[in-house]
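In: below are the sequence and a predicted model for it; my questions follow.
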Amino acid sequence: MVHQHDHVGHPATPGPLADASVRVARESDAPAVGLVQATVWREAYAAVLPPDVLETFEPQAFTAVWRRSLAAPPQGVYRLLVACAGDQVVGFAAIGPSQDPDASPGTGDLSALGVHPQARRVGHGSRLLNAAVDTLRGAGADRLHTWVLADDEGTRAFLLDAGLHPDGAFRDRVISPEGDTAREVRLVADITPEPPAG
């Protein structure tokens, strides 16, 4: 999904795109986020789901969900962040408090992360991840959880390079109305701010 490498919590280094940015999503961003999510999810689940199920990953369906969420955001630190190239939304990250039953207080969750295939390898993924960590830290989180498809080697490699690591947890997530499941593994990171030097 994303393939640019930085370490969690380190400031994003400027990439080759002077107009690249990350911001909190607006309701009007829902169609662009829906398009990116449908594209990324179809790619990520291609080896896991049959074609007829992949076809249900429609931009309009994702757009409707994001539009409702952005119009009436849940209470707390839930945020949808978007990566932009100029004015165009090319990636997104969704964060909130962890819903894992074994999560300690102060654990944040990166529930979704994706960058459009045509906008990869220029730093959007790293900027999104760093912004997600900064936002969660600002809300008092000191730990980060995220679930990744076991077969999604690209995203897992990106997150491992960024400083996350597997903690041994896994789950089989139902991902279609027919009951198809996909194995996910959990990656975690300590996001406690480093004390100032000196």
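Out: Structure received.

In: make it CA atoms for all contacts and neighbour counts henceforth
Out: Will do.

In: so how many other residues sit close to residue 163?
Out: For residue 163, the count of nearby residues is 17 (other Cα atoms under 10 Å).

In: what's the answer for residue 61, then?
Out: 14.

In: now do the buried residues in the host helix or strand of it.
Out: Following DSSP states H and E, the helix or strand that holds residue 61 is helix 59-71. If you call a residue buried by 16 or more other Cα atoms under 10 Å, then helix 59-71 has these buried ones: 59, 62, 63, 66, 67, 69, 70.

In: alright, now check it against this:
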Amino acid sequence: MTESDIDAVAAVRVRGWQKAYTGLMPQSYLDGLSVQEDAERRREFFSRGLGDVVNLVAEDGTGEVVGWSCFGPYRDRDLPPGDAELYALYVHPSLLGTGIGRALLDETRRRVAERGFPHLRLWVLEGNGRARRFYERAGFVTDGGAETYKVDGAAVPEVRYTLRLLA
């Protein structure tokens, strides 16, 4: 991902949230998401430097960004350090089921393993059956991690998945 991809990535992310999380988060929150605000946050992040965070994009044949993934070191303190975390993986909603997400996940997994991380972890909304099936088909398993956060006063439970990369 380059800085010139930020607007397209923000659109994929926001539209992805609005599609994937309908019924799982308050609709008023989803309706209030702004591609412009998301892009501004990403520009600020880019301006500070990416550090250990890697952003990947998938493009169609015309060079348009149609998917995005982001990974780096595992952030929570509930486990010993040393693992990687898939922070985000989104595909334009009109292209779900076309293999773009799988290609992004495969490239993410390859790059994470290349960096020597033994595990790749991620968080999924508990009620997001489509995403859970996607990650389970890719070999991820729930590992008992669970947490709930609030979105506009509503509880949103998440479960953690883990993929072992190194023997």
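Out: Ah, there it is. Note that the structure is predicted; figures quoted are calculated from it, not measured.

In: re the thing from before, what range does the helix holding residue 61 of structure 1 cover in structure 2?
Out: Following TM-score structural alignment, the partner segment of helix 59-71 of structure 1 in structure 2 covers residues 35-47.

In: ok, and what's touching the matching stretch?
Out: 3, 6, 7, 9, 10, 11, 14 (Cα atoms under 8 Å, 6 or more residues apart in numbering).

In: ditto for stretch 90-98 of structure 2
Out: So stretch 90-98 of structure 2 is contacted by 12, 13, 15, 16, 19, 66, 67, 68, 69, 100, 101 (Cα under 8 Å, 6+ apart).

In: ok, now how distant is the residue most central in space within structure 1 from residue 128 of structure 1?
Out: By Cα atoms, centre = their mean, structure 1 has its centre lying nearest to residue 113, at 1.9 Å. With distances taken as Cα to Cα, to the nearest Å, residue 113 of structure 1 is found 8 Å from residue 128 of structure 1.

In: okay, and the common contacts of the two?
Out: With Cα under 8 Å, 6+ apart, residue 113 of structure 1 and residue 128 have common neighbours 91, 92, 93.

In: what's the last one aligned with over in structure 2?
Out: Which is residue 93 of structure 1. So, by TM-score structural alignment, residue 93 of structure 1 is matched to residue 69.

In: how deep is its match tucked in, by neighbour count?
Out: Counted with other Cα under 10 Å, residue 69 of structure 2 comes out at 23.

In: equivalent analysis for residue 98 of structure 2, please.
Out: Residues near residue 98 of structure 2, counting by other Cα under 10 Å: 10.

In: same check, this time on residue 164 of structure 2
Out: 15.

In: not counting sequence-adjacent ones, nearest residue to it?
Out: In space, and not counting its chain neighbours, residue 164 of structure 2 is closest to residue 119: 4.6 Å by Cα to Cα, 6 or more residues apart in numbering.

In: the one you found and residue 84 touch, don't they?
Out: Yes. Using Cα atoms under 8 Å, residue 119 of structure 2 is in contact with residue 84, at 6.2 Å.

In: between the two, which one's more packed in?
Out: residue 84 (25 against 20).

In: against residue 119 of structure 1, how distant is the aligned residue in structure 1 for that one?
Out: Using TM-score structural alignment, the equivalent of residue 84 of structure 2 in structure 1 is residue 108. Counting by Cα to Cα, the gap from residue 108 of structure 1 to residue 119 of structure 1 is 26 Å.

In: mind listing the strands for structure 1?
Out: Along structure 1, the segments classed as strands by DSSP state E run 20-24, 79-85, 88-97, 107-115, 143-149, 165-174, 181-190.

In: and of those, who's closest to residue 49 of structure 1?
Out: strand 181-190 (8.4 Å; Cα to Cα).

In: what does that closest one correspond to over in structure 2?
Out: Going by TM-score structural alignment, strand 181-190 of structure 1 sits over residues 155-164 in structure 2.

In: distance between the matching stretch and the chain's centre?
Out: 12 Å (Cα atoms, centre = their mean, to the nearest Å).

In: and the contacts of it?
Out: 24-25, 118-127, 139-150.

In: give me the distance between stretch 58-77 of structure 1 and the centre of its chain.
Out: 15 Å.
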